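S.K.: this is a predicted model, with the sequence first.
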Amino acid sequence: MTLASLIDLGVDVDHIRRGLDSLNVADLKLVVDDVKKCGFRSKFILVEHPEQKAHRHLHHIDAMIDAAKAITDSAKTLAKAIFLCVGKAEARVHGCDLQKVHFHEVGAVDSIADIVGVAIAIDALGVQSVSSSPVPTGTGSITIDHGRVAVPAPATAEILIGVPIAECAIESELTTPTGAAIIKTLTERFPSARPFGPSPAMVAYRVGYGAGSRDLPGQANVLRITMGELQSGTNHPGQLEADRVTLLETNIDDATGEELADVAERLFAAGALDVWQTPCVMKKGRLACVLAVLCGGSKVTAMQNLLFENTSTIGIRRQVLERTKLVRRSVTVKTDYGTARGKVVTLPNGNERFTIEDDEAKRLATAAKVTTSEIREKALLAWRSE
């Protein structure tokens, strides 16, 4: 459906076919047709090929892509990144080494054509930024090589960790591992200010529609892709970064200030991005505080364990947040009081802003017996004069 949408968007299908042909898969044929779903016109893709039962490993697929002479290096890199996303999920689900993962359905010729075809199309479009609506997975159950499983399939669920999921009661698999890996990889490799959510402010140039093979009750089984230019000030590639973080919160009404400070130190030492306390009033009029922890997804378990072990909480609220960051770099400046480290951030309008690291300002101020304000002014002047 993604490949069909990109072709409907205007990507030359013959360009994609040449790239797929260079994979040297015998009798691979990409058939493109116009269909209607619930009255809406869209493109439909069918990958024709002889039946193959062989299961491929990641290195087999990488070698196949690397050997394709009609695919650009950037498209190859993107295709391999999508397969790596699937591979990591499969390795996690099956508890095996990444290089030993059998790709089953995703290693089939049609999935290889889908992923490589999407990479060729994205590369041809010169895409700079990708965002998506929350992902609908559907519900119910499906049968795969390993038997009956709930929707989303295990690999799909693993891939979509950290991705907003749209509520959907349709009993069908609406997002496959291939589709999940494509959208997750694209939003990570072509970051926008808000990877998932409502459409960003943009001037739309073209819209493409790709149809799925099934007919869904009450709605068209169609994927829509819009291509356009972000409006000024919404995002500037190279000046804004986007990622996802997890916010953990718990209400504490029986801890001393010293105990809370100790917990905060332990959380920071374990990798928390930020920790803060907000006064609140709980039930029965008890004065308390909301202890909040911001961390990366890989640190959630460690942060929760620290909170459970070092506070009296019996429950922790959790939510995944999308974050926009200014691009930053570390610099060293030479002042009259010594050398110090600082950081420079690039603003959306292209201007830069310098800030000396707080610990560095305190260190120089203590050694010179001056105020930190004077150190900050000297450091800023030193940076501006470079």
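M.R.: Looks like it arrived, so ask away.

S.K.: please count neighbours and contacts with C-alpha atoms only from this point.
M.R.: Will do.

S.K.: show residues contacting the longest helix seen in the chain.
M.R.: Counting residues, the longest helix in the chain under DSSP state H turns out to be helix 73-94. Applying C-alpha atoms under 8 Å, 6 or more residues apart in numbering, the external contacts of helix 73-94 come out as 58, 62, 65-66, 97-98, 100-101, 103, 115-116, 118-120, 122-123, 154-156, 158-159, 177-178, 181-182, 185.

S.K.: ok, structure two:
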Amino acid sequence: MQNNDLSPNSASQGSPEGLFIDASRGVAGDMLLAALVNSGVSEDVIREPLAEILPPHRIEFVTENRRGIVGLGARVTTLENSPPHRTLPDLLKALEHPILSEGVRQKAEEVYRRLAKAEAAVHGIPEEKVHFHEVGAIDAQVDILGVLLAIESISPRQIICSSLPLGQGQVRAAHGLIPVPAPAVVELLRGAKVHAGSIGRELTTPTGAALLMSLASEQREAPEGTLLNQGWGFGQRVAPEDDPVNGVRLLRLQGASPTLGDEVLRMETVIDHISGEDLGGIVDRCLEAGALEAFLTPIQMKKSRPGHQLTVLARPGDESTLCAALHRWTGTLGIRIDSLRRSVLKRESVSIEACGETVRFKLAWYGHDLISSRPEQQDVSRLAESRNWSVDHTRQQLASAIDAYLAKSGQSRKSTFFGESQ
């Protein structure tokens, strides 16, 4: 899941909106697109840009009533009877059209790269060599870009989604019958909360998985807030009466928190048989293995023996890897593990040309406001040394450079998730 700061679509609306996506029955790109339109997003927000970017196609939103629930289905028709097998560079080239904002362009690239990375891992080939079949078709591109354009029009502060169902059985793909969940879906959902689902078919598609993994900041129940509207997006398959409705429900809420929340694991073990010199190396190895943070705390143990408590903070998906590593590296007999919720700011790393060199910056937002734009200390030191400047003077020069970068990219101290000024 991504840490995304998503702002309201209008400053006059007061408290910012949040989106909750109930994908517990399954998710696909067309279902997300239909749910967004059914929740109140104008169809023109989607149709007009895509008509300029993609080959000729037609998007139709069909009103359906399934088991007494009224929603929309998204149908895309194209002239591509036999669509070409597009590669990642082909998909990225379509994003160069000036009608797309920089934010939508970057997020679409993230979605495509996630899909390419998953397919590359499954087939054992470089990402640039992946030939997209279903994802490369025009209808899949409509789903991905349409969802991002629709969300940009809302500019929510936060997107939360439910646990995702895996499904079971088999599904026919370009390479023939493959097991459900599809191997690419499993790769895409690494680190996500999932459940098996009792239905013998594909429930989460690669496109749906890639979109939610790129957009949602966390997975949990619907957040508190004032309920503004709901939208239902139905898949093309009509589920039997005994199965849940084949649809995604989207809730639009007002009053979401200006910070993001996610879940981390705290892993702790007490050590009294390893030297301080070796313990320092273990902390470094934990960080290299994927820990979010690792540190030592001096403690007094039984019989007044001095020791250290090693604390490791990690993502839930890294629990087994780090547990095994800690047991091997320390020989500890036990590790305490508990789950914590944390409040975090939306963060982004950017590299800009400043003072003739490439400098990395970390940007952080609280709600609308860009409250931090810090250069990486290593880059500050390197630049100060190369120019024979003081550190203070170097930071002043870099402050001017980041302000110019923000202004040029259309961002400001009142920035939205997609980089648009309010």
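M.R.: Received the coordinates, thanks. Because the structure is predicted, anything quoted here is derived from the model rather than measured.

S.K.: put one on top of the other, what's the TM-score?
M.R.: Remark: TM-score between the superposed chains equals 0.69 [TM-score structural alignment, normalised by the length of structure 1]; 311 aligned residues with a C-alpha RMSD of 3.7 Å.

S.K.: read off where the longest helix of structure 1 ends up in structure 2.
M.R.: Using TM-score structural alignment, helix 73-94 of structure 1 lines up with residues 102-123 of structure 2.

S.K.: that stretch vs structure 1, mean deviation?
M.R.: Superposed on structure 1, stretch 102-123 of structure 2 shows a mean distance of 2.1 Å to its aligned residues (mean C-alpha distance after the TM-score superposition for structure 1).

S.K.: rewinding a little: buried among the contacts of helix 73-94 of structure 1? Make that a PyMOL selection.
M.R.: In PyMOL syntax, the buried subset of these is picked out as below (16 or more other C-alpha atoms under 10 Å):
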select buried, resi 58+62+65+66+98+101+103+115+116+118+119+120+122+123+154+155+156+158+159+177+178+181+182+185
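
S.K.: element containing Gly138 of structure 1, please.
M.R.: Under DSSP states H and E, no helix or strand contains Gly138 of structure 1.

S.K.: repeat for Arg382 of structure 2
M.R.: helix 377-387.

S.K.: what is the following helix or strand past that helix packed up against?
M.R.: Counting by DSSP H and E, the element after helix 377-387 of structure 2 in chain order, helix or strand, is helix 391-408. Counting contacts by 3 or more C-alpha pairs under 8 Å, 6 or more residues apart in numbering; DSSP states H and E, helix 391-408 of structure 2 packs against strand 346-354, strand 369-375, helix 377-387.

S.K.: give the other helices and strands that the shortest one contacts.
M.R.: Other elements packing on strand 369-375 of structure 2 under the criterion 3+ C-alpha pairs under 8 Å, 6+ apart are strand 357-366, helix 391-408.

S.K.: give the other helices and strands that the shortest one contacts.
M.R.: So the one you mean is strand 357-366 of structure 2. Taking 3+ C-alpha pairs under 8 Å, 6+ apart as the contact cut, strand 357-366 of structure 2 packs with strand 346-354, strand 369-375, helix 377-387.

S.K.: can the ones you listed go into JSON lines with extra columns for mean neighbour count and distance to Trp232 of structure 2?
M.R.: Listed next are these as JSON lines, based on neighbours: other C-alpha atoms under 10 Å; distance: least, C-alpha to C-alpha, whole Å:
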{"stretch": "strand 346-354", "mean neighbour count": "16", "distance to Trp232 of structure 2": "28"}
{"stretch": "strand 369-375", "mean neighbour count": "17", "distance to Trp232 of structure 2": "32"}
{"stretch": "helix 377-387", "mean neighbour count": "15", "distance to Trp232 of structure 2": "47"}
